[in-house]
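*Asks:* sequence and predicted structure below; questions after.
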Amino acid sequence: MKIVIVSDAWHPQINGVVRVLEITRRELSALGHEVCLITPDQFKQVPLPTYPDIKLALFPYRKLSKLLTELNPDALHVMTEGPLGWAARKYCRLNNRRFTSSWLSKFPEYAAMRTGLPVGWLNNYLITFHDQAAHTMVTTDTMMETARSIGIRPVVRWQRGVELSRFRPIPSTVFDHLPKPVMLYVGRIAPEKNLPAFLKLDLPGTKVLVGDGPELASLSKRFPDAVFAGPKTGDDLIEAYCGANVMVFPSKTDTFGLVNLEAMACGVPVAAYPVTGPKDIIGDAPVGATHENLAVAIQRALTMKSKDCIAHAKTFSWERATDDFINNLVSFSAERPRRVKEVVTSSVHTDRT
């Protein structure tokens, strides 16, 4: 099956959407599907206001329309609600083609933080974007309930996984020189991540933040006792996880949080607020703690055992996540539904060993 995925998020960004795209493309290709990505680097770009490190496609419709016509995919999935996402939606509307979409972030909440626009107005933006999709994919049951409550329908589940071959316990001395416990944050240094709530806590040990973003300079000045380690990838990132005692996830606007699974796979428990994402990942397992008082969550998480975290992370498979994605494409194509259904059925039952 030829699958086209349109996304406003791509390299050089380092975030969950980019990781999902990379892994999903790899898994789909391993199953024999042809996967084509349409991303901002293929267009003229403009910096995102308030976040210049993120580049958005500028007036992409004409070129995107040409690309989609030439590719003529069996299935089209739109990952994001940015300029490329809207251009793809317009193309499908004008050409009577169906598509699936994803709702990957609590966009209204953090857009309201940055712009001052009402959350209700931004919810309408989301509803309008997704109303033409055959269905909208979300990461968790909680997100399904949230989507339905604001009027995004129909919604289906597309779960997430963790690369267990990469994220695993390894010896690490990277933070041995720091006072313990080491409380690690991994992600963007940006307003929507609610980092001051973590950095203001009066707790023994060291707060370490791995990542980059528009608030890096201001937060490093406000909180000089914290260690801002910059962005890390590959083995450096794994060593950072394995050198920590607890992973702290203060965001209240993320819908999942791949970094939480990565930390658990390295044997590190997670502390977070009881919000969508962390509470779905942790559940009732002894692998972390959620609490309205983040300090309480951190103290409880520090009592969790590494072996339990690793075992829990192993229940999140990218193979199963990819099966979710393929199954969700069944209702995509009005032009050739039989072919899509036959290919999807065959792929889902392929022996991957």
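*Replies:* Sure, I can see it. Because the structure is a prediction, the values reported are computed rather than measured.

*Asks:* C-alpha from now on. contacts and neighbour counts both.
*Replies:* Will do.

*Asks:* didn't residue 170 look like it was pressed against residue 240?
*Replies:* No. Counting by C-alpha atoms under 8 Å, residue 170 does not reach residue 240; the two are 10.2 Å apart.

*Asks:* hmm, who's touching stretch 166-182?
*Replies:* 204-208, 238-240, 242-246, 262-263, 265-267, 310 (C-alpha atoms under 8 Å, 6 or more residues apart in numbering).

*Asks:* how about a cut-off of 6 Å?
*Replies:* Contacts to stretch 166-182, defined as C-alpha atoms under 6 Å, 6 or more residues apart in numbering, come from residues 205, 206, 239, 242, 243, 244, 245, 262, 265, 266.

*Asks:* and the first one, what does it touch?
*Replies:* If I follow you right, that is residue 205. By C-alpha under 6 Å, 6+ apart, residue 205 lies in contact with 179, 180, 181, 182.

*Asks:* got a ChimeraX select line for the buried ones in the contacts of stretch 166-182?
*Replies:* Here is the ChimeraX command that picks out the buried ones among these, judged by 16 or more other C-alpha atoms under 10 Å:
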select :206,239,242,243,244,245,262,265,266
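
*Asks:* okay, and which of the contacts of stretch 166-182 map to strands?
*Replies:* residue 206 (DSSP state E).

*Asks:* which single one of the contacts of stretch 166-182 is nearest to residue 95?
*Replies:* The nearest member of the contacts of stretch 166-182 to residue 95, counting by C-alpha to C-alpha, is residue 262 at 40.8 Å.

*Asks:* run a quick neighbour tally on residue 148.
*Replies:* 12 (other C-alpha atoms under 10 Å).

*Asks:* likewise residue 227?
*Replies:* For residue 227, the count of nearby residues is 15 (other C-alpha under 10 Å).

*Asks:* dump the residue contacts of the residue nearest to it when sequence neighbours are not counted.
*Replies:* Leaving aside its chain neighbours, residue 227 sits nearest to residue 208 (4.6 Å; criterion: C-alpha to C-alpha, 6 or more residues apart in numbering). For residue 208, the contact set (C-alpha under 6 Å, 6+ apart) comprises 184, 226, 227, 228.

*Asks:* quick check, residue 208 in a helix?
*Replies:* No. Residue 208: not assigned to a helix; according to DSSP: H, G, I helix; E, B strand; the rest coil it is strand.

*Asks:* one more structure, for comparison:
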Amino acid sequence: MRILIATDAWHPQVNGVVRTLTSLARSASALGADVSFLTPEGFPSVGVPTYPGLRIALPNRREIARRVEAAAPEAIHIATEGPIGWAVRAHCLRRKLAFTTSYTTRFPEYIAVRSIIPAALSYAVLRHFHAAGAMTMVATPSLRQELAAKGFKKLGFWGRGVDTNLFNPDDPAKLDLPKPIFMTMGRVAVEKNIEAFLVLDLPGSKVVIGDGPQKAELERRYPQVRFLGEKTGQDLTSHLAAADVFVFPSLTDTFGVVQLEALACGTPVAAFPVTGPLDVIADHPIGALDNDLRSACLRALTMSRDSCRSFALERSWENSARQFIGNLSALQPSRSLRPAVRVAGRSTVQG
């Protein structure tokens, strides 16, 4: 099956969406699918207000049409609701091409903390965006329930995975820091709620991996915290393995792939009991969830690192890719897009 995925989030960005899509493509290939991407590459772009370093593409109708036609896809998936996503959606509607979407980022909450635009208005726009698709894929049962309550229809499930070969506990970094080490990783931005971790009264050391618009400010305000910037590959893995607890303070993530990456390194997770952590950690003995994040951090110290690793080994990207491909069978034949391969297995659609 030839699959075209349209996404506004792409390299050199370092985030969960980019890691998810690249991991999906690699695993889907092993299952016999051919995944290509329609990304911001080659389009002019502008900077995002209030977010230095982040740019959004300015796609044009003709080039979008050319790229879609060149890919000759048997299925189209729109992964983001940015300019690329809207442009590909418009192309599909003009040509009467079926497509699926996924809800991966809480843009209404992100926008609300950076502007005066209320979340209710943003959700109305997103409902309109996703309603045109054959299915909106979500990563967790709790997110599916939440979006259904907000009026979203045709919701399907697409879980996430982790590369347990890359993320492993075998070679932890030697960090010359007082123990225990509490670590967080991600975009250093207000919507990630990192300050909720930094203000905690915890023993040992706090470490932040990642970059973003808040990094310089938080470094000045919390000089006792070690900010290490962005890390990738084996360097990232070794640092996650060196932590005693991975702290996930976000209240707005739809899943949080970094939780699985930390668990694969044998590091237990401390988080708030919200969508994402509730689905990943739940009542498994691999982390602690509490509205008192400090209590969660201290309880997580008691968790078995072997249990964390074992849990992650059961969450493969191959299973995630199989779910994704199976969902594409929900595409209805259209004027010019007819899936040539019907993937075995049923998709779960709510609507």
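*Replies:* Thanks, I have it. Since the model is a prediction, treat every value here as computed from it, not as a measurement.

*Asks:* tell me how far the helix or strand that contains residue 3 of the second structure lies from the chain's centre.
*Replies:* Assigned by DSSP states H and E, residue 3 of the second structure belongs to strand 2-6. Here strand 2-6 of the second structure is found 18 Å from its chain centre; the criterion is C-alpha atoms, centre = their mean, to the nearest Å.

*Asks:* ok, and what's touching that strand?
*Replies:* With contact meaning C-alpha under 6 Å, 6+ apart, strand 2-6 of the second structure is reached by 34, 35, 36, 37, 38, 73, 74, 75, 76, 77, 78, 79.

*Asks:* can you tell me which of these are buried?
*Replies:* Among the contacts of strand 2-6 of the second structure, those buried by neighbour count (16+ other C-alpha under 10 Å) are 34, 35, 37, 38, 73, 74, 75, 76, 77, 78, 79.

*Asks:* where exactly do the helices run in the second structure?
*Replies:* Here the second structure has its helices, by DSSP state H, at 16-30, 61-71, 83-95, 107-114, 119-131, 141-149, 195-198, 215-221, 233-242, 257-264, 277-280, 293-300, 305-313, 317-327.

*Asks:* and the fourth one, what does it pack onto?
*Replies:* Helix 107-114 of the second structure is packed against helix 119-131, with contacts defined by 3 or more C-alpha pairs under 6 Å, 6 or more residues apart in numbering; DSSP states H and E.

*Asks:* what are the contacting residues of the helix it packs on?
*Replies:* Contact with helix 119-131 of the second structure is made by 108, 109, 112, 152, as judged by C-alpha under 6 Å, 6+ apart.

*Asks:* over to stretch 255-266 of the second structure?
*Replies:* With C-alpha under 6 Å, 6+ apart as the test, stretch 255-266 of the second structure has contacts from 164, 167, 168, 169, 240, 241, 276, 305, 308, 309, 312.

*Asks:* quick one: residues contacting the last one.
*Replies:* Applying C-alpha under 6 Å, 6+ apart, we find residue 312 of the second structure in contact with 263, 264.

*Asks:* average gap between the strand holding residue 3 of the second structure and the first structure?
*Replies:* Strand 2-6 of the second structure differs from its equivalent in the first structure by a mean of 0.5 Å after superposition (mean C-alpha distance after the TM-score superposition for the first structure).

*Asks:* okay, angle between that strand and helix 317-327 too, please.
*Replies:* Angle of strand 2-6 of the second structure versus helix 317-327, following axes from the mean of the first three to the mean of the last three C-alpha atoms, to 10 degrees, is 100 degrees.

*Asks:* which residues in the first structure does strand 2-6 of the second structure align to?
*Replies:* Aligned by TM-score structural alignment, strand 2-6 of the second structure falls on residues 2-6 of the first structure.

*Asks:* so the closest residue in space to residue 323 of the first structure that isn't next to it in sequence versus residue 156 of the first structure, what's the distance?
*Replies:* Ranked by C-alpha to C-alpha, 6+ apart and with sequence neighbours excluded, the top spatial neighbour of residue 323 of the first structure is residue 348, at 5.8 Å. Counting by C-alpha to C-alpha, to the nearest Å, the gap from residue 348 of the first structure to residue 156 of the first structure is 17 Å.

*Asks:* ok, now residue 249 of the first structure?
*Replies:* Shown here: residue 249 of the first structure relative to residue 156 of the first structure, a distance of 26 Å by C-alpha to C-alpha.

*Asks:* neighbour-wise, which of those two wins?
*Replies:* More crowded of residue 249 of the first structure and residue 156, by other C-alpha under 10 Å: residue 249, with 28 against 19.

*Asks:* one step back: tell me the one among the contacts of residue 208 of the first structure nearest to residue 326 of the first structure.
*Replies:* Using C-alpha to C-alpha, residue 184 is the member of the contacts of residue 208 of the first structure that lies nearest residue 326 of the first structure, at 34.5 Å.

*Asks:* burial of the closest residue to residue 332 of the second structure other than its chain neighbours, as a residue count?
*Replies:* Spatial nearest neighbour of residue 332 of the second structure, chain neighbours left out: residue 98 (6.5 Å); criterion: C-alpha to C-alpha, 6+ apart. When neighbours are defined as other C-alpha under 10 Å, residue 98 of the second structure has 27 of them.

*Asks:* and the one 5 residues further on, by the same measure?
*Replies:* Counted with other C-alpha under 10 Å, residues neighbouring residue 103 of the second structure total 21.

*Asks:* what's the answer for residue 32 of the second structure, then?
*Replies:* The number of residues packed near residue 32 of the second structure is 10, by other C-alpha under 10 Å.

*Asks:* quick one: it from residue 63 of the second structure, how far?
*Replies:* Residue 32 of the second structure sits 28 Å away from residue 63 of the second structure when distances are taken as C-alpha to C-alpha.
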